[in-house]
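After the sequence you'll find the predicted model.
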Amino acid sequence: MGLVSPAARDALQTWLEHQRALKGAAENTITAYQGDVVDFLAFMTAHKAQAQGLGALAEIKITDMRAWMARTRGPDVGPRSMARKLSAVKAFYRWLAEREGFEPTAVLSTRAPKYQKKLPRPLAVDAAKAMIDCVEIQSDRPWVSARDVAVLTLLWGCGLRISEALGLLARDAPLPDTLRIIGKGGKERVVPVLPAARDAVDAYLRLCPHPLTPDAPLFRAIRGGALSARSIAKVMADARMQLGLPATATPHAMRHSFATHLLDAGGDLRAIQELLGHASLSTTQAYTAVDTARLMEVYNRAHPKAG
């Protein structure tokens, strides 16, 4: 933070602590916020040819914001990344303006570049099943095959994030009827465990050659360490090549599939939101890739005044 004034640096650290303690922001989010705001402050120092103390930060105009965005956008920073950076800067400014008593309109009124939201691509039911069947026969080590099947079954059958599945400990097995999961931002949710998921984990436990002490990771790598998300991504990449599935058939797609298949079976969007641990319903709607026709169909079938 060499190019950032001590006052701005202290304010940023205080804000980050506020995000961590009061908002429950995850460490990855804190790191991203810090990087984005430091880049912004460093740019303003160079742009204005003076260290940006708190007084100077209060004087930033819309033209300064445009200069920062023009400089930041490039081959490595697309509209989505730019929108994230601007969002971090605005959040910091909103807090700083309230604390210091200045008007942050120039910063807060800056518009993010438009970008097309990429909708997640869930796998069809038969493709999800085929993926698990294919993974089962990929390894020449039966315990590794059983492990990979168990992980994918948890993603698809319980809607877990890959980090949540790999965060399970040996003491969590055999899996109970419901799992208490600590998700993003420390949010806790309760997820029902399907018999198929429990059976898959049991099959893996019977074959796993590594000692499963209570506090050890449940899912192990070949040499006994914790299994990495990269390993599961590679297993799925190999399987999708064999099955001719698109590059969107990733571990996260299994979680999307959980949501979509529940909705197709008549599940309620709010209930699915709870199961996925999403803070907002719009995220769940994106996950389930629900089109208007599908929503109208559900509405017409369920609403007492329909028809």
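Yep, it's here.

C-alpha only now, for contacts and for neighbours.
Noted.

What separation do you get for the residue nearest the centre of the chain and Ala91?
Centrality entry for the chain: nearest residue to the mean C-alpha point is Lys184, 7.3 Å, by C-alpha atoms, centre = their mean. Noted for Lys184: a distance of 19 Å to Ala91, by C-alpha to C-alpha, to the nearest Å.

likewise Gln116?
23 Å.

For those two, indicate the residue with more neighbours.
Ala91 (16 against 7; other C-alpha atoms under 10 Å).

Same question for the more buried one, what's its three-state structure.
At Ala91 the chain is in helix, as set by DSSP: H, G, I helix; E, B strand; the rest coil.

helices and strands around the strand or helix carrying Met241, which ones?
Using DSSP states H and E, Met241 sits within helix 229-243. In this structure, helix 229-243 makes packing contacts with helix 125-136, helix 162-166, helix 251-264, judged by 3 or more C-alpha pairs under 8 Å, 6 or more residues apart in numbering; DSSP states H and E.

can you pull the buried residues of it?
Neighbour counts over helix 229-243 (16 or more other C-alpha atoms under 10 Å) mark Ile232, Ala233, Val235, Met236, Ala237, Ala239, Arg240 as buried.

next up, a second structure to put side by side with the first:
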Amino acid sequence: MTLISPACRDALQNWLDGQRALAGASENTIIAYRGDVGEFLSFMTLHHGNSQGLGALERISISDMRAWMAQTRAGGTGARSLARKLSAVKSFYRWLAERAGFEPTAVLATRSPKFQKKLPRPLAEDAARAVLDTVEMQSTSNWVGARDVAVVTLLYGCGLRISEALGLKGADSPLPASLRIIGKGGKERMVPVLDAARDAVATYVRLCPYPLEAAAPLFRGVRGGPLHARLIQGVMARTRMQLGLPATATPHALRHSFATHLLSAGGDLRAIQELLGHASLSTTQAYTAVDTARLMEVYDRTHPKA
């Protein structure tokens, strides 16, 4: 970042502020944007051999873009990560061009590298049930075990992101029939709460040794502070080792499992999109590919060979 001119640094910060305030980008997204666009601007400074003011950014050519992409790939960045970096750079340039009044054609016309999209990796239904039954065994404290069960039940039973589950407050208990969740980008959705999830949270609340104030986090660490995601990730890691599940059996895989199992049971794709809080249906449609892939696996295993 020290290679970037003050004018470019200020422009980047203003764009990031807008992404945070207007687009509702999460702090992790802001950090990724800062790194991706900052690396791009630093490369252009070195590539041209002098400090790149805003005027120089207007003159970036397709050749410059190809040089940046080639250098990034040569540094070990995969096609998927490069596509993410290019998307961030394009977003920044759209914003900058609109304010500075230039045509960002060379940047926006740059083609994203092709890559094979990864399908979600859900657990099988029996494996998901085994996780729910085994999670509490990872703790010697009854209330901590109940807490972990409550969190993973929300992930699998309601399709919550781990950040959404850990973002619940004391005022959310006892859980209502439907939870109002604020997801990525500030997108709001209503999520039905299964009796199993409601009961699991109620058990945790009854056993929790700390007072649960309305404005304080619902889920607490062993010392009474907010529960951190890495602790649930660790619980899932120990659980999957005990059950012999693959490394893909993570907390987020429970959310994938929620969607895939709903779809397998005949759930409507649009309804699942709403439950997950996906902005685009295309994101949810990945689960149809998972369902088809599983169907073909069963077909290959069971169909009589000629």
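The structure has been received and is ready for your questions. Since the model is a prediction, treat every value here as computed from it, not as a measurement.

May I have the TM-score of the superposed chains?
In this superposition the chains share a TM-score of 0.90, using TM-score structural alignment, normalised by the length of structure 2; 295 aligned residues with a C-alpha RMSD of 1.9 Å.

that older thread, please name the nearest non-neighbouring residue to the residue nearest to the centre of structure 1.
What sits nearest to Lys184 of structure 1 in space, not counting adjacent residues and going by C-alpha to C-alpha, 6 or more residues apart in numbering, is Ala26, at 6.7 Å.

where's that neighbour relative to Ser87 of structure 1, distance?
Distance from Ala26 of structure 1 to Ser87 of structure 1, counting by C-alpha to C-alpha: 16 Å.

between those two, which one's more packed in?
Using other C-alpha under 10 Å as the criterion, Ala26 of structure 1 and Ser87 rank with Ser87 on top: 19 against 14.

Would you quantify the distance from the residue nearest to Pro174 of structure 1 when sequence neighbours are not counted to Ser257 of structure 1?
With C-alpha to C-alpha, 6+ apart as the criterion, Pro174 of structure 1 has its nearest non-adjacent residue at 6.5 Å, and that residue is Asp202. Remark: distance between Asp202 of structure 1 and Ser257 of structure 1 (C-alpha to C-alpha) = 23 Å.

So for those two, which sits in the more crowded spot?
A side-by-side neighbour count of Asp202 of structure 1 and Ser257, using other C-alpha under 10 Å, places Ser257 first with 26 against 18.

just checking, that one touches Pro120?
No: contact criterion C-alpha atoms under 8 Å: Ser257 of structure 1 and Pro120 do not qualify, at 9.4 Å.

Can you check which residues contact both of those two?
With contacts defined as C-alpha atoms under 8 Å, 6 or more residues apart in numbering, the residues adjacent to both Ser257 of structure 1 and Pro120 are Thr288.

Looking at the helices and strands packed on helix 229-243 of structure 1, which one is packed in the most?
Mean neighbours per residue, mean count of other C-alpha atoms under 10 Å, is largest over those for helix 251-264, with a mean of 23.

going on from that helix, what's the next piece of helix or strand?
helix 269-276.

For that following helix, which helices and strands make contact with it?
strand 188-192, helix 251-264, helix 281-287.

could you give the angle of it to strand 188-192?
For helix 269-276 of structure 1 against strand 188-192, the angle by axes from the mean of the first three to the mean of the last three C-alpha atoms, to 10 degrees is 100 degrees.

Helix 269-276 of structure 1 vs structure 2, mean deviation?
Here the mean offset of helix 269-276 of structure 1 against structure 2 after fitting is 0.5 Å, by mean C-alpha distance after the TM-score superposition for structure 1.

In structure 2, which residue range corresponds to that helix?
Across structure 2, the stretch matching helix 269-276 of structure 1 (TM-score structural alignment) is residues 269-276.

tell me which residues in the matching stretch are buried?
By 16+ other C-alpha under 10 Å, the buried positions in stretch 269-276 of structure 2 come out as Leu269, Ile272, Gln273, Glu274, Leu275, Leu276.

same check, this time on stretch 75-88 of structure 2
Buried-residue list, stretch 75-88 of structure 2, by 16+ other C-alpha under 10 Å: Ala79, Arg80, Ser81, Leu82, Ala83, Arg84, Lys85, Leu86, Ser87, Ala88.

In a markdown table, list these along with secondary structure and distance to Val152 of structure 2.
Shown next, in a markdown table, are those (DSSP: H, G, I helix; E, B strand; the rest coil; distance: C-alpha to C-alpha, whole Å):
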| residue | secondary structure | distance to Val152 of structure 2 |
| --- | --- | --- |
| Ala79 | helix | 33 |
| Arg80 | helix | 29 |
| Ser81 | helix | 29 |
| Leu82 | helix | 33 |
| Ala83 | helix | 32 |
| Arg84 | helix | 30 |
| Lys85 | helix | 32 |
| Leu86 | helix | 35 |
| Ser87 | helix | 33 |
| Ala88 | helix | 32 |
